[in-house]
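**Q** next input, structure requested:
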Amino acid sequence: MAQPQIISQKRIRGAVTGEPSGSSSTPSSSNTQISQLPNPGTLTDELAALFECPVCFEIVLPPIMQCQVGHLVCASCRPKLSCCPTCRGNLGDIRNLAMEKVANNLMFPCKHKQTGCRMSLGLNEKAEHEEICEFRPYTCPCPGASCSWQGQLEKVMVHLKHAHQNITTLNGEDIVFLATEINLPGAVDWVMMQSCFGHHFMLILEKQEKCDGHTQFFAIVQLIGSRKQAEHFAYRLELNGNRRRLTWEAMPRSSHEGVASAIMGSDCLVFDTSIAQLFADNNNLGINVTISIVN
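**A** Modelled structure (predicted):
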């Protein structure tokens, strides 16, 4: 990605040259409980330890499989094994119904407890919570599959500044994102950062070519933060030119959610090449971006 150009007019304009792409709310339930994790040696802690899979070290959830002498293994690891990883005995297809009943009456710690989560949950809420847990490792928010970095929220911006130095960052809640050379062939991403209200937002314009030759553009904003934080903001994207206006307003995606599912479901500003050309100027497309606080 080439070094961005910054053009000063009424507003600060950030221009990013495209490059080809690479190859919460807390669950509500009567069983959900926020509590300090039990101290080592308590009965609950010892019981929970019995449910640790010896292969992946995750909690063994129903259906709970066991070997002939009773050693447990999770259903995900079972198809990969030819014998019990604990005693080397025959695994078979034996379910431990008694342990499944016990599991349904236990509160298990979130699997992200080592990174700070203090929540304990029943089996029905555990998987859903872990998907949106604020302590879940964040992946690199840049589009494409070329960066495999993972880390905690407070380290995301540090990673971006060191590993993706060519991404321009502009300050202010009202800016213009100028994507250059929008007629570049193939799949292309334009990316920049917007800093305001004490947070960082990533602006993404993605160009995709469908198998039928049809080309579409997808524009979206994501907050470098959790879904709970994202709920406090709204963004507006606007194309202006030739006495025409195209506007999209929404809540920003959180970097935990990412933007792939939103783009796949067209839950963003979507337009085709003919629309892009209506608003483009010399093969450059300016998108007005406004971030606001939602009370």
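
**Q** only C-alpha atoms from now on, for both contacts and neighbour counts.
**A** Fine.

**Q** show me the helices in the stretch 101-250 of the chain, by range?
**A** Taking DSSP state H, counting those that start in this stretch to define them, one finds helices in the stretch 101-250 of the chain at 123-132, 156-163, 227-230.

**Q** any idea how far the last one is from the chain center?
**A** Centroid displacement of helix 227-230 relative to its chain, using C-alpha atoms, centre = their mean, to the nearest Å, is 12 Å.

**Q** same question for the first one.
**A** Going by C-alpha atoms, centre = their mean, the spacing between the C-alpha centre of helix 123-132 and its chain's C-alpha centre is 16 Å.

**Q** so of the helices of the stretch 101-250 of the chain, which one's packed in deepest?
**A** Of all the helices of the stretch 101-250 of the chain, helix 227-230 carries the top mean neighbour count, a mean of 18, counting by mean count of other C-alpha atoms under 10 Å.

**Q** tell me the SS of Ser261?
**A** Going by DSSP: H, G, I helix; E, B strand; the rest coil, the secondary structure assigned to Ser261 is helix.

**Q** please give the structure of this sequence too, so both can be compared:
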Amino acid sequence: MKKRPGPYHHSSSCAHKRNKMSSLDATCTDLASLLECPVCFDYVLPPILQCQSGHLVCSSCRPKLNCCPTCRGPLGNIRNLAMEQVANTLKFTCKYNSSGCALTLTCAEKTEHEEQCQFRPYSCPCPGASCKWQGPLEQVMPHLLSAHKSITNLTGEDIVFLATDINLPGAVDWVMMQTCYGHNFMLILEKQEKYEGHPQFFAVVQIIGSPKEAKNFAYKLELNGSNKRKLTYEASPRSIHEGVAAAINGSDCLIFDPSIAKLFADHGNLGINVTISQI
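**A** Take a look at the predicted model:
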């Protein structure tokens, strides 16, 4: 008569599997550590280039370097195909792991995830370089409310953004917050000279949220003047991760010069109708 395997035998089998999985995880971690960038300590992902001695550096740090940070030799453009194959078989921790993200990701997933990771630090979205604050997304609005109390916050999907004294010389910016659909939006009007001697106005809306959240909304900016004059611009809001500088530099916003501003202004004050809609 055959005996059934007792509970001790079954438990030993499970323990063996756990030990095997634990050993496998440790091996993957050891392999991933070989792909650690010596400069920023993030992972070196394909395409992987090495110096003549075989040392690696990530694609973000590489353009900033004049020589290999490990051996000081020339960086070169040698592809390390073997390490690329290793990298494609592994999973890596998110670069914001220390901030609370517990995900492990493949090479293909890592970059896209980190662009929208809820644990990534965000910079203060106010224009200009005076505020150096950085923090998680959920702390951006509390920061704005406590550190930038001069910014007006209006509620509703259809509001009027009033920019006063638009004839002031030099670079000037106007900022207002708009709350609707359970989200917060920052409206920015900047006066600057992209080309010397030619001041222009740039108006753009950004969401206090991720690029993924930004895709759910659209905004419309409208200037209304006498004699049925109307100037309208419609687009998707920028994420505060992208910032507004890229929109302005790429002319991806409402742009008008001072002569156009005068047609719509009233004694140096310019009203811009702002409408936020869900897509």
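
**Q** superposed, what's their TM-score?
**A** Both chains were compared after superposition, and using TM-score structural alignment, normalised by the length of the second structure their TM-score is 0.78; 251 aligned residues with a C-alpha RMSD of 2.8 Å.

**Q** out of the helices of the stretch 101-250 of the first structure, which gets nearest to Thr169 of the first structure?
**A** The stretch from these with the least distance to Thr169 of the first structure (C-alpha to C-alpha) is helix 156-163; that distance is 9.7 Å.

**Q** coming back round to it: can I get the helices of the stretch 101-250 of the first structure in TSV with distance to Cys83 of the first structure?
**A** Compiled in TSV, these are given as follows (distance: least, C-alpha to C-alpha, whole Å):
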stretch	distance to Cys83 of the first structure
helix 123-132	27
helix 156-163	41
helix 227-230	42
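
**Q** looking at those helices, which is closest to Cys140 of the first structure?
**A** Counting by C-alpha to C-alpha, and looking across all of the helices of the stretch 101-250 of the first structure, nearest comes helix 156-163 at 7.1 Å.

**Q** who's in contact with the closest one?
**A** The contact list for helix 156-163 of the first structure (C-alpha atoms under 8 Å, 6 or more residues apart in numbering) reads 138, 140, 224.

**Q** stretch 150-164 of the second structure now?
**A** Contacts made with stretch 150-164 of the second structure from outside it, assessed by C-alpha under 8 Å, 6+ apart, are listed as 174-181, 187, 189, 268-277.

**Q** centroid-nearest residue for the second structure?
**A** The centre of the second structure sits closest to His241, judged by C-alpha atoms, centre = their mean, with a distance of 2.7 Å.

**Q** surely that one forms part of a strand?
**A** No: with three-state DSSP as the criterion, His241 of the second structure is coil rather than part of a strand.

**Q** quick one: map it onto the first structure.
**A** Correspondence of His241 of the second structure to the first structure, assessed by TM-score structural alignment: His256.

**Q** wait, that match sits on Tyr138?
**A** Yes: His256 of the first structure lies in contact with Tyr138 (C-alpha atoms under 8 Å); the separation is 6.1 Å.

**Q** which residues do the two both contact?
**A** In terms of C-alpha under 8 Å, 6+ apart, His256 of the first structure and Tyr138 are not both contacted by any residue.

**Q** and stretch 122-130 of the second structure, which stretch of the first structure?
**A** Taken onto the first structure by TM-score structural alignment, stretch 122-130 of the second structure occupies residues 138-146 there.

**Q** where does Ala48 of the first structure sit: helix, strand or coil?
**A** For Ala48 of the first structure, the secondary-structure state derived from three-state DSSP is helix.

**Q** burial check on the counterpart of it in the second structure, number of neighbours?
**A** For Ala48 of the first structure, the equivalent position in the second structure is taken to be Ala32, counting by TM-score structural alignment. Residues lying near Ala32 of the second structure (other C-alpha atoms under 10 Å) number 19.

**Q** residue contacts, Ala32 of the second structure?
**A** With contacts defined as C-alpha under 8 Å, 6+ apart, the neighbours of Ala32 of the second structure are 43, 87, 90-92.

**Q** any of those buried? List them.
**A** The neighbour count (16 or more other C-alpha atoms under 10 Å) marks 43, 87, 91-92 as buried among these.

**Q** and the furthest pair within these?
**A** Pairwise distances across those (C-alpha to C-alpha) peak at 10.7 Å, for the pair Tyr43 and Lys91.

**Q** what residues in the first structure pair up with stretch 257-276 of the second structure?
**A** When the first structure is aligned by TM-score structural alignment, the counterpart of stretch 257-276 of the second structure is residues 272-291.

**Q** buried residues in that stretch?
**A** Going by neighbour count (16+ other C-alpha under 10 Å), the buried part of stretch 272-291 of the first structure is 276, 279-280, 284-291.

**Q** how about JSON lines for those residues, with secondary structure added?
**A** As requested, these are exported to JSON lines (three-state DSSP):
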{"residue": "Ala276", "secondary structure": "helix"}
{"residue": "Phe279", "secondary structure": "helix"}
{"residue": "Ala280", "secondary structure": "coil"}
{"residue": "Asn284", "secondary structure": "strand"}
{"residue": "Leu285", "secondary structure": "strand"}
{"residue": "Gly286", "secondary structure": "strand"}
{"residue": "Ile287", "secondary structure": "strand"}
{"residue": "Asn288", "secondary structure": "strand"}
{"residue": "Val289", "secondary structure": "strand"}
{"residue": "Thr290", "secondary structure": "strand"}
{"residue": "Ile291", "secondary structure": "strand"}
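
**Q** let me know the closest of those to Gln216 of the first structure.
**A** Gln216 of the first structure lies nearest to Ala276 out of those, by C-alpha to C-alpha, at 9.2 Å.

**Q** would you confirm that the closest one contacts Asn284?
**A** No: using C-alpha under 8 Å, Ala276 of the first structure is not in contact with Asn284; the gap is 9.3 Å.
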